[in-house]
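> predicted coordinates and the sequence they were generated for:
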Amino acid sequence: MNLEEHYNDLYSRSIKKISSDQYEIDHLINASTDNRFGITLLIRPPIEVKNEIQKFINALKIIEPNQYYYKNSDIHITIMSIISCYNGFNLNDIDISKYIELIKESLIDISNLKIKLKGVTASPSCLMIQGFMSDESLNSIRNNLRDKFKNSNLQQSIDKRYSIQTAHSTVVRFTEKLNQKLKFLETIKAYKTYDFGTFNVKTIELVYNDWYQKEKYVTNLFEFDV
């Protein structure tokens, strides 16, 4: 996949929808009754990169303060949703040690994992920071995970929703009508090619999480050094 083309195509189609008020409002994001949980393997950018992302977020907050903006603690890049969030999932339903072992096997011989976060893209429901990989290491991890888990009898839902191929980070979700849509879109455009920073991945986390990766619901299950 050509990531730049993919992000640009997604941006063009989604901005058109947002411009014509066809964006999707998330009605569950602040719901106390939301009981969707799962387990995810993810990367967290370093603080200096997150702070650059917050510059973008803060510029949007001034214009549309009531949308949902990700805190530094919640910003992440998903490597793989091992068990996609669903109502009623409980950690007691699985043996997490077996998951850790399979993931360890999937990370063998993986090194020099580097990600550049540059530019902004969108979907009809959210805004994302574009992520670019320096080589095929991330795809190798994902393919290893697919093989290991599909050949196991462990509960998993890898690729059930979609086959993940990017390294994006969702940072804004729509929770109500845009009141200053034109200014909001102008600000997004201003950050379309903004360089948020490049970093070497040192640690990969396995977490128990809600749909939005809110810190208050996330439990760190294991950290893998790479």
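Alright, I've got the coordinates. Residues are numbered from 1 along each chain as shown.
> CA atoms for contacts and neighbours, from now on please.
OK.
> now do Thr33 against Asp210, distance only.
Using Cα to Cα, to the nearest Å, Thr33 is found at 12 Å from Asp210.
> what about these two, which has more around it?
Asp210 (23 against 7; other Cα atoms under 10 Å).
> please name the nearest non-neighbouring residue to Val207.
Asn220 (4.6 Å; Cα to Cα, 6 or more residues apart in numbering).
> doesn't the one you found lie inside a strand?
Yes. Judged by DSSP: H, G, I helix; E, B strand; the rest coil, Asn220 forms part of a strand.
> that one against Gln213, yeah?
No. At 11.2 Å, Asn220 does not count as touching Gln213 under the criterion of Cα atoms under 8 Å.
> who has more neighbours out of these two?
Gln213 (19 against 13).
> for that one, which non-adjacent residue is spatially closest?
Asp74 (5.8 Å).
> what number of residues are in the vicinity of that neighbour?
Asp74 has 18 neighbours, counted by other Cα under 10 Å.
> for Phe199, same thing?
Phe199 has 14 neighbours, counted by other Cα under 10 Å.
> check Glu105 too.
Glu105: 13 surrounding residues under other Cα under 10 Å.
> show me what the top strand by length along the chain packs onto, helices and strands only.
If each strand of the chain is counted by residues according to DSSP state E, the longest one is strand 77-87. Packing partners of strand 77-87 (3 or more Cα pairs under 8 Å, 6 or more residues apart in numbering; DSSP states H and E): strand 36-43, helix 137-150.
> quick check: angle from it to helix 137-150?
30 degrees (axes from the mean of the first three to the mean of the last three Cα atoms, to 10 degrees).
> another one to put next to it:
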Amino acid sequence: MIQSIYDQMWQRFELASAHNDFELDSHLIDVANDSRRGITALAYLKQGNSLILDEIMNFQETVRELEPNQYYHPLDELHLTVLSVISCVPKFELSEINVHKYAEIFFSALSTIQQIEIKYSGVSASPNCIVLQGFPANNALEEFRNELRTQLSDAGLRVTIDSRYKLVTAHSSLIRFKTPISDGQQLFKLCKQYRNHDFGSVVLKDFELVYNNWYQNLAVTKSLARGSVLDQQRV
């Protein structure tokens, strides 16, 4: 199922490349006063195997040579979204929710799972971004997501879980298109070279619940809860 989702994305990317019909995020990606905020459970890739980050950096730099004016997610901000609890909406403030209750549920769900291993194999893309294809090695990610969904729903807290689509993949966004693509077919050919590239595997044991903007910029992100599946340490 996960591969079929990546394949569907790729087909849309191929069509956009052929017709130069990309979706550009040019009006907000560099705007300092973008007020969109949300709540997300995630894990940063920087906690894992550094060789993966090297592979990602090499890929990003290769694309940058062809498309220097796109948005390249910084390596220390690359992450796996466990669940978008509240999708980013304009002017959302933490004062609107009981942060403590969300943190309690985050820790409760975290206590039920094992560490999560993700294999990153190849890239996919859509008309607006390029992503790293992630494939869970076990059911831990799905179990974590479902536990969060269940407990948040049972608690009657404000959520927008799965409002756009049900999150089942384990992808990480690498590049977003913010300016016109100079040569769509060349970009497609370049990405096709990495379609099945082995980026490596990562074991994720540290997770966070964060208050974030649309692009998960660390300068804006505020950690609401942090924990590990190994020792259940909480912050």
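Great, that's in hand. Quantities reported herein were computed from a predicted structural model and do not represent experimental measurements.
> residue in structure 2 paired with the residue nearest to Gln213 of structure 1?
By TM-score structural alignment, Asp74 of structure 1 lines up with Glu77 in structure 2.
> cool, Tyr162 of structure 1 as well?
Match for Tyr162 of structure 1 (TM-score structural alignment): Tyr165.
> again with Leu206 of structure 1
Checking TM-score structural alignment: Leu206 of structure 1 goes with Leu209.
> and the residue mapped onto Asn139 of structure 2 from structure 1, how far from Ala167 of structure 1?
In structure 1, the residue matched to Asn139 of structure 2 (TM-score structural alignment) is Glu136. Separation of Glu136 of structure 1 from Ala167 of structure 1 (Cα to Cα) stands at 12 Å.
> the more surrounded of the two?
The neighbour count for Glu136 of structure 1 versus Ala167, taken as other Cα under 10 Å, is higher for Ala167 (21 against 10).
> just confirm that one contacts Thr78, I think it does.
Yes. Counting by Cα under 8 Å, Ala167 of structure 1 touches Thr78, with 7.1 Å between them.
> what's stretch 19-39 of structure 2 in contact with?
With contact meaning Cα atoms under 8 Å, 6 or more residues apart in numbering, stretch 19-39 of structure 2 is reached by 15-16, 84-93, 127-128, 176-181, 183-184, 209-215.
> enumerate every residue touching the alignment partner in structure 2 of the residue nearest to Val207 of structure 1.
Alignment note (TM-score structural alignment): Asn220 of structure 1 maps to Ser223 of structure 2. Going by Cα under 8 Å, 6+ apart, Ser223 of structure 2 touches 208-211.
> from those residues, which would you call buried?
Neighbour-count burial (16 or more other Cα atoms under 10 Å) applied to the contacts of Ser223 of structure 2 gives 208-211.
> you'd agree Ile75 of structure 1 is up against Ser169?
Yes. The pair formed by Ile75 of structure 1 and Ser169 meets the contact definition of Cα under 8 Å, at 6.8 Å.
> overlap in contacts, those two.
Joint contacts of Ile75 of structure 1 and Ser169 (Cα under 8 Å, 6+ apart) do not exist.
> with adjacent residues omitted, what lies nearest to Ala167 of structure 1?
Distances taken as Cα to Cα, 6+ apart put Gly131 closest to Ala167 of structure 1, at 4.5 Å, once the chain neighbours are dropped.
> quick revisit: any chance of the helices and strands packed on strand 77-87 of structure 1 in CSV, plus distance to Glu64 of structure 1 and mean neighbour count?
Output for these, formatted as CSV (distance: least, Cα to Cα, whole Å; neighbours: other Cα atoms under 10 Å):
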stretch, distance to Glu64 of structure 1, mean neighbour count
strand 36-43, 27, 22
helix 137-150, 34, 17
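> which stretches in structure 2 count as helices?
Along structure 2, counting by DSSP state H, helices occupy 2-19, 50-66, 99-110, 140-155, 184-193.
> mind checking which of these is nearest Ile116 of structure 2?
For these, the distance to Ile116 of structure 2 is smallest for helix 140-155, at 5.6 Å, taking Cα to Cα.
> what's the mean distance for the closest one versus structure 1?
Once fitted to structure 1, helix 140-155 of structure 2 is off its aligned match by 1.0 Å on average (mean Cα distance after the TM-score superposition for structure 1).
> run the angle between that helix and strand 36-44 for me.
140 degrees.
> what packs against helix 140-155 of structure 2?
Using 3+ Cα pairs under 8 Å, 6+ apart: helix 140-155 of structure 2 touches strand 79-90, helix 99-110.
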